[in-house]
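Trainee: The following block contains a protein sequence and its predicted model.
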Amino acid sequence: MMQSKLSYIRKALRLSATAGRRYSSASPCSILPRHRIIRRRWPTSVERCCSPLITTNDSYRFISIPTTSFLDRTDNETNSTTTETAQIQIQNDQALNNEQQDLLQYTQSLLREVKEIPAGELSQTQISEMSSCIEQYISEVHSYVCAEQAHALLLRLIMERTAWQRLHVEGAIRYFDNVYSGGTFVDRMMSITTAFEEAYDETPYKSIISLLCNCFSAHASTAAELILDRFETRLQDENNPLYHSNLPTVETYNAILTSWAKSGRRRHVKSSSSLSYSHHPNAPSNLVSQMLQLYNENPSEMERIRPDFLSFNTAIASLTRDQHFRSNNADDNTYRRTIGKVCFDHLQTMMLFYRQDNHAIAPDLITFSTVMMTLGRGKDRDDASRAMQLLDEMLHLCGVDVKKVGGVGNDGSLTISVVLNTALFDQPTTFTELYEEGDFDEINQGSSKQYIYNVIPRNKHFNVALAIMAQSRKVNSNTLEQARRYVDIMEQLGQYESQKMLDNPPVNEELSDKGLEMDISIISASSSKPDTITFNTLLKIAAKAGEPVVADEIFEEMMTKYSEGNLQVKPDRVSFNTLLLAWSKAKGANAGKRVTELLETMQKMADNGDEDVRPDHVSMTTVINTLAMSAKKNRSNPKQAESIISRMEDNKEAALRPDVVTYTAVMKCWMECGSLRAAGRAVEIIDKLHQRYEDGYLECKPDTLAYNVALNAIAKSRAIEGGAEHAEALLERMQDRYMSGDNDVAPSARSFVTVMNAWARSKDPNRGKHAEKLLLQMHELHGAGLDNVAPNTVAYSTCIFAWSKSGQSNAGSRAQKLLKEMERYRSEGMDDMKPNVFIYTNVMEAWIASRQPDSLDKVEAILEHMIEQSNAGDRDSAPNTTTFNVVLKAIRHSSHPEMHDKAEQVLYCMKKTGVKPNIITYNTFMGACARVEGNEETRRRAFSLVLAAFSELQAVGLRPDGYTWPAIWQACQCHLDINADLPKINSLFDITVKNGAFNELLFNSVRGFLPPSYLQKKLNRKDDVRTLTVHDLPAEWTRNVKLGRVKDPTKKKSKA
């Protein structure tokens, strides 16, 4: 049957060949598709994707046939398929029925028959048979292997310059679109285009693009864009520019943009061909960017492809859909953050063209809304400024200049005076409405005296802009002022619009006929008036700006408007919670009081029937956290927190029950208030969390943070003797649970550091050993696979600090060993354990505490090492003022015979390295000089250094403190003779009196050094000065010191 059918086809083709003719004119086809401008109804949604495709006849002229046949190249390309493609071919080949197998075999024999015939020399019969086979494949056989045969037939027919109808290009492209996928389809389309380029001197680029754009698939869109790119590249070729009578226009580009939009895809398909440009990952936006680049490079010649309204809006809509795409790829996430900026830039370009009198490209309300929403979903740090700029642009187009709006009233409040172009109310809001009204020619000629759209910002525009401002990283008082300005503008714009609708006679008459009245609330809902979301966002901005008092004012305004009947601004639970958040960030005792008042207000309103403001879990937890932060200034806060959590425990609603976060906040409250009960209560709460979890309250499962807070409470407690031991016991309990399989309580580095710090601040002489044991445990757990317990700089620093406070003879050597470990880890690239100036300084303190004969040498060696590291570029190791002070302290505690010279060298080195001395520096220096022993010359030189240091500290603007004068008098006592040096002593005494520096310590020291007669003369008293106290001295002598209360020896100390 198949053979009879094929013979019938051959007979019909021979008959048609007799009556047919070979086309040898300048065109390869007798009838080419003509396209006219089609006016379509534009969709009202943001995703406007349709565009008219404007093309004219594509004409071709014959050119000489190349020596190497394109068909040969294509055969070789086709035969080099991958293993996967070969398997698909075999499967498809086996799926063919007998008739289709016969057609396939006949096609293969036909291709072998014509392969050796030069291009342009096939008979009409052969051409007709090949054309018929293509048609047969298109209508009946959808198979990969058959598509390959159809593709080969089409390429040979193109080389024969066959008439367009016999090529079946339109059907073939649709056929290939159904059979091929991805890069295979793109490669086949590019080979077809190449065949046309080699066969004709004018390739039907736009016709091929038009057909591809009707497929609405990603690979067809990719192929269309690649062909257009090749077309433009050949036109712009400086060495051999292509002449073509039918150039690409903006409609050609818009057809591809529409194809991308309808394909639902936004990424190019990978193939053996690539675009000559890459501006953006999003395909439509990338194409529009290329249009702009070509236009900007040569505006006069490339006016034909200047992007229009549809171009930009299609790109913006595509970018918006891209923003919803989620990926684990970091590059994709980075790209999504830039989408708002790209959309904003597209809109700015539209406005630029509009201001150049191209009014038809003006963005409409949907364009502005789409870009604003895109900015709202973005996370770029500059999105807030872009949103404000966009909103200001909309207001400016309405006749409102935000920069000139407003002022400060007599009461200090912001006043707004908005003058609006009310004629905009009668303007269309979208391109669709404008298109239906016509008059495009008049609009494009710039005859309109005002903006052609009603782009008065609506409530949602303001709310999105305010939300972006609230989410920005830097929110301050300026941000809050601008936000309040926008809200005031919303009020007046809403009043304009409401009045406009109320004054509309047709609307009022229609409502009157139906027995209805104008509902102001409905008008407000569709206008620019602020609503609950507006005020909630404004409250959030005030909270982030650290302005709780202003937040209170905003909330009171909200409550007032609602009480006056404005239902659009009814406060809800979010309003209260945001206000609670504002006060939770406030510093001071009033914060706790204010949040408890707000919580009571919420509860009263809920009890009166307003369920929208009933406190929830967030409300309760925020209040408890606020009480915790202000607990230092109000020690009754823990009781209030306990009362709140008790109410939560009694609540039957699961959403209001306390969870581990709430209980953790209560522990923080006890810890911050410094109560003696803090440590015990923390342990009780941990036990309670475990008990509630075992009782079925899964939200109370203890976690690492809860344990860490409890550890901190125990470590800071003064009530528990041996707090470090109790903290370590809780840490061991934490580890036991983790080792039993409870990963939620896995100890962290902070857990260990908290306990190590407790040991460091304890009075246990073995504190250094305990801290180092914990550090070793951290290494073991980390080696076992627990990443969050990896030892870090803080852990090592705390351990070294514990050794420095231990006073053990081996403290210096143990601290030095830990320091070497850190330096070894740093050399291996582990920056988390990099030593810094604080660690080096604590190692110095450990050497001083160890009191070894070579402690001073070790300290000086560490200082030299720090300076070397700093000079090599490690700024974290650069010695600071504290470092040099510790070195001076080491000199003072040493037995060096010339410690005054050592101290002088350190002070000189300190100044040379640019480190500024403080009062502690000079006090320690003078203390070191005071301890110098030796002959008279040595001691007098040491005292001269003390006087020089005293003069220097005054010269640099430092004030002597309570340790300066005792250091000077100690040097005086050690190095001066009471008889021979009386003038110097007398001068120093007068300076001390003049400075009012006599405190109890200094007076006792001076009284033990100076003869009683000397003091009697100075005090003008004859009684025994040895019984005097500092309170008996003249007020002038003690005016700059704190003397404290006078103790009454007759009173006994009361028992606490």
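Mentor: That came through fine. All of these numbers come straight from a predicted model, not from anything done at the bench.
Trainee: all contacts plus neighbour counts: C-alpha atoms, from now on.
Mentor: Will do.
Trainee: can I assume residue 807 is in contact with residue 815?
Mentor: No. Using CA atoms under 8 Å, residue 807 is not in contact with residue 815; the gap is 12.0 Å.
Trainee: Those two - which one has more neighbours?
Mentor: Between residue 807 and residue 815, counted using other CA atoms under 10 Å, the more crowded position is residue 815 (29 against 21).
Trainee: wait, isn't that one in contact with residue 846?
Mentor: Yes. Using CA under 8 Å, residue 815 is in contact with residue 846, at 6.5 Å.
Trainee: Next one: the nearest residue to residue 669 once chain neighbours are set aside from residue 705, what distance?
Mentor: If you skip the residues right next to it in sequence, residue 669 has residue 628 as its closest partner in space, 3.6 Å away by CA to CA, 6 or more residues apart in numbering. According to CA to CA, to the nearest Å, residue 628 and residue 705 sit 16 Å apart.
Trainee: Between residue 807 and residue 815, which contacts overlap?
Mentor: The contact sets of residue 807 and residue 815 overlap at residue 846 (CA atoms under 8 Å, 6 or more residues apart in numbering).
Trainee: and here's the other structure:
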Amino acid sequence: MYWTTTTTTMGRSRSLSPSFLFPNMLIILLISLITPPPNADGLTFSTTRSTPTCSISFRNKGGFDPSVPNTNGKSSVVSSLFSSPAVQEASSSSESRPTIATAVDAGAPPNTLELREEIEKLGKSKSSSAPIEATKLLNELFDFYMSIDTDTNANEDENANANTSNNSTTAATENETEAKGSPNYSANDNARIYTTFNVHDCTKVIGAWSKSKHRDAPREALSILTKMNAIYNKFGGRHVRPNVVTYTSVIAAYAQRGDIEGASTVFEMQVTDFKTKKNYSAKPNARTFKTMINACTKSRQTRAPQTAEKILATLNDWHAAGQLKEGSCTITYSSVINCWTKSGFRESPQRARALLETMLQQYKTEGNEDVCPNGITYASVLDAYARWGDVDGAMEVWETMKEDYKSGNEEARPVVYMYTILIKAWAKSVHPNAPQEAEKLLQEVLDLYARGELEEGPNNFTYGTLINCWAKSQYREAPQRARDILESMIAQYKNGDERLMPNSVTYGATMDAYARKGDTKGAIEVFQIMKEDYESGNTRAKADVRIYGTLMSAHVRSGNKNAPIEVEKLLMEMVDLYSKGVLKEGPNTFIYGTLINCWSKSELPEAPRRAREILEAMITQYKKGDKHLTPDSIIYNSVLDACARQGDIEGANAVRKLMQDDFDSGNKRAVPNLRTYSMLIYAHSRGGKPNAPAEGEKLLEEMHDLYSKGKLREPPNTISHSIVINCWAKSDFPEGTQRARDILESMLSRYKDGTSNCKPNAITYHSVLDAYSRRGDIDGANEIWKIMMDDFHSGNGEARPERQTFSILIDTWSKSNKQQESPIEAEKLLQDMIDQHEKGDILEGPDAIVFSSVINCWAKSGLPESPKRARDILESMLNHYQYGNEKVRPNMITYNSVLDAYARNGDIKGALEIWDLMNNDYLSGNLSAEPNIPSYNTLINAWSKSNKQKEAPKEAEKLLKEMIDLNAKGDLKEGPSKIVYSTVINCWAKSDLPESPQRARDILESMIHHYQNGIEEVRPNTITYNSVLDAYARQGHTNGATEILKMMEDDFDAGNIDAIVDLRTYNILIDTW
């Protein structure tokens, strides 16, 4: 097999092989280096006019095959630098070389005095442009020598000075090899070019580029290297031939930018020069390997840590084989550990720790002092665990470090920043006691510092990390604790401790603690403290974009309906401060996104319009060149969300068009994605239009089509399908249930075929179950329940039944036409839920809602045993609550359902017992058991259906007056409704008491009075009037009945359309007459 790497340009736009090629190619090269140099024939490096290539090929025996052509047809990194014909000519075959004497005599070389002066300046200047002038002068020399005619004095000896400057074995071997076939070359000729410039001068300039921050620094360094090789290829002479320092310096230029690909390319050149061209001075050394590791450490490439570790292994192998005097050291290992730490891989902590243990084993067992772990090493491993919130792992490393220190390793001494990393680990963990544990660590630092066991006490970073730990916690007191710590810092800082000077990050973390709780007042107070601190001279406390973003976040989470308006004010303040130069940065995409998100979550009717206007303002600024306001998919989706929440389908479609146009015009960050289409479907589901389910399903099919054509990165997922299912489930279409089920079955089919992001979850199943529940179709619901359980038991953990699952099934039984079976089956489901929870099959047991649903099922059944069964379940709930299960504490719905069971059976005695139980529970502190309007109405209904005809109407009217009084005092949120009034009237009407007609009429007139005074809730309806008519009819009072009929007709004529005379009205009058 062989590998080929190519690039067409350097610096700004390289076209390289896939990123994984370079680390793997590099490792193969490193392994190949273990082979001794004399047997290294076969590694080729060529640059030609037509198709310059840089290729490496490996035969089965490990040799290199120079005959393999470049298969990708692109120019190599190195050959692309030979842009002029002269340079290309210099890179071709050097069988015919002129003498250096001829080159110098052909024309006076440029003045080298300036070059010397510029090179001297390099060591004194830190400017990124420092090497530019020296490079210009070098290029003049390069151009001069490369312009010499190559057709003369082809057989001059190019290595005559073999004995003039270096008598080492390596140099002698090199010169001996180069002298063959060129006997006429003189030492004086070599000296003449050496006085002009040499490898040391070139390397100094390359070294300056490697330290430069200039964006073209790697390209410039590589250009010098390439031209050095070109001069050598043309004239020979080791004084201009690149050595290991030269190559390593160029690699360092790429390493500084984390460019593994560029560094690998240069390393490939180095290997080729060493093994194929016998340039033994270019042999990679330990520093070369370390520089390559440094490239990995600074790289953002996915496989960087794996590559770094393989380079480390190769370095160790080479050193063990005696091919390198110097092997790995503490810095080398620490760099690889740091590479893992920053990578974000889940296995990073384990890999970092394994490397640490290797160091400890070599240091303690083998006595290798070079790899003794130091504070940086331990801190990197600790940080690897801290980033993942793995407190246990971090503490184990911490103990290892302390043991290492106690055993004599002074470099492993605990210091403040290590404690800070441990606090960070707690902050990142999900441990409920994280803030308290972090505070213990801070106190430990303070104690150690006070005893002199730590050279430094905690600094602002330590305190800031602790504040952040509190900010991320769920504790109610978190904001106040964060603020207390901040104020403690401020107090110590004002007393002269400069290390505790709060900065914008510290203030931001404290504000974030308030923001996470939606406490805008607290966040603004901390912001004011920050501004005062800044105005008093603390320049580190200057507000920035992040601070304003945190303030905005507080408003977003506050739940205040005016939050979007307040966030807009903050945005305008930022714009103003930026225009005045007070803020270094103006509002960016994140800030605008926060504002749009605030509007999207708002219930204000103008939310969709405002979100869209802000988006359009962003687009305008972006098109004018402000790249900080480039709208991305998140921004567009937030605007879509604003439209979707209010069912604004037209607005959603308009935003979709804006997004697509923006993407088509070149903004690749605005690419429509899964969430985009899901929001569009959601807009239809909320729009309330009859065609919503069909339109949602069309969008779902469009998503599948786009994915199959490669225009959507991911196929429609569980959420997309579930929204469409829910849309069908809530529709009034007869086919809604079947369509919901069909989509569920298509999801199951795709999931079983390997589309993992399409597997149904509990929410999906709940939507389909709800479709059946709305129609009271218990048979269909049970079929879905079976499918769900089969899916769960076959390995789909997302289909695990939840509390809501059982609640929907129980509710479906209560709505079914199987009234005799429903309460019994509902109670079976309740028991099944309890059993499954105890076995761990479901995560949550039944709560008050589930128990109440079963009670309601019994209440509606009409079975004789209903009241008793309902009460038994209520008492079971009270019993569980007394044993500590807060979730099953009965509420007003529970009590009302039990009351209803007694009321339906006319059992006033049992109803009154439940009424007393409910009131006692409320008075004992259960605020959720407070009687409400339905509670009173149910009890009145119980009186109405009881056999106590004499007491019933009077007791019912007492309850009515009690409701009116409680409402007047504010102890009952609402007054009695027309249903309550009508129930009391009906109670009087059914009694045989002589005063019944008049009492019924009095209540009716009271209702009319309240209604005419603006209380719509008590407007009499046909049922009300008919109940009063019935009271007169039962006692044969025709005159009274006629008067009530006229009142009813007048009320209707006055605009009360609810008081229409119906057939029952006339039937009652006929009975009266």
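Mentor: Nice, I can see it. Nothing here was measured: the structure is a model prediction, and the numbers come from that model.
Trainee: Tell me how the two chains score on TM-score.
Mentor: Between these two chains, after superposing, the TM-score reads 0.55 (TM-score structural alignment, normalised by the length of structure 1); 690 aligned residues with a CA RMSD of 5.0 Å.
Trainee: about what we covered before: just the element for the residue nearest to residue 669 of structure 1, please.
Mentor: helix 617-629 (DSSP states H and E).
Trainee: helices or strands up against that helix?
Mentor: helix 573-584, helix 590-607, helix 637-650, helix 660-673 (3 or more CA pairs under 8 Å, 6 or more residues apart in numbering; DSSP states H and E).
Trainee: got those helices as CSV, with mean neighbour count and distance to residue 373 of structure 1 columns?
Mentor: Converted to CSV, those look like this (neighbours: other CA atoms under 10 Å; distance: least, CA to CA, whole Å):
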stretch, mean neighbour count, distance to residue 373 of structure 1
helix 573-584, 25, 22
helix 590-607, 18, 33
helix 637-650, 18, 39
helix 660-673, 25, 34
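Trainee: quick one: contacts of the helix holding residue 628 of structure 1?
Mentor: Outside helix 617-629 of structure 1, the residues touching it (CA under 8 Å, 6+ apart) are 576-577, 580-581, 583-585, 587, 591-592, 595-596, 599, 637-638, 640-641, 644-645, 655-658, 661-662, 665-666, 668-670, 672-673.
Trainee: Alignment lookup: residue 431 of structure 1 to structure 2.
Mentor: Here residue 431 of structure 1 stays unmatched in structure 2, going by TM-score structural alignment.
Trainee: can I assume residue 431 of structure 1 is in contact with residue 367?
Mentor: No. Residue 431 of structure 1 is beyond contact range of residue 367, at 9.5 Å (criterion: CA under 8 Å).
Trainee: neighbour count winner among those two?
Mentor: Neighbour comparison, residue 431 of structure 1 and residue 367: the larger count goes to residue 431, with 25 against 22 (by other CA under 10 Å).
Trainee: Now the more buried one: closest residue in space, sequence neighbours ignored.
Mentor: Using CA to CA, 6+ apart, the closest residue to residue 431 of structure 1 is residue 364 (6.2 Å).
Trainee: tell me, what's touching residue 815 and residue 846 of structure 1 both at once?
Mentor: Going by CA under 8 Å, 6+ apart, residues that sit against residue 815 of structure 1 and also against residue 846 are 800, 803, 804.
Trainee: Check the burial of the second one by counting its neighbours.
Mentor: The criterion is other CA under 10 Å. On that basis, residue 803 of structure 1 has 33 neighbouring residues.
Trainee: Confirm it sits in a strand?
Mentor: No. The assignment for residue 803 of structure 1 is helix, going by DSSP: H, G, I helix; E, B strand; the rest coil, so no strand is present there.
Trainee: what lines up against it once you look at structure 2?
Mentor: Counting by TM-score structural alignment, residue 803 of structure 1 lines up with residue 599 in structure 2.
Trainee: does its match really touch residue 566, like I thought?
Mentor: No. Counting by CA under 8 Å, residue 599 of structure 2 stays clear of residue 566, with 10.8 Å between them.
Trainee: quick check: longest helix of structure 1.
Mentor: Taking DSSP state H as the criterion, structure 1 has its longest helix at helix 477-502.
Trainee: got a list of what the match of residue 803 of structure 1 touches?
Mentor: Residue 599 of structure 2 neighbours (CA under 8 Å, 6+ apart): 564, 607, 608, 610, 611, 642.
Trainee: Could you give me the buried positions within the longest helix of structure 1?
Mentor: 479-480, 483-498, 501 (16 or more other CA atoms under 10 Å).
Trainee: Same question for stretch 965-979 of structure 1.
Mentor: Those buried within stretch 965-979 of structure 1 under the rule 16+ other CA under 10 Å are 965-976, 978.
Trainee: and what of stretch 880-889 of structure 1?
Mentor: By neighbour count on 16+ other CA under 10 Å, the buried set for stretch 880-889 of structure 1 is 880, 882, 883, 884, 885, 886, 887, 888, 889.
Trainee: just checking, which of those belong to helices?
Mentor: 882, 883, 884, 885, 886, 887, 888, 889.
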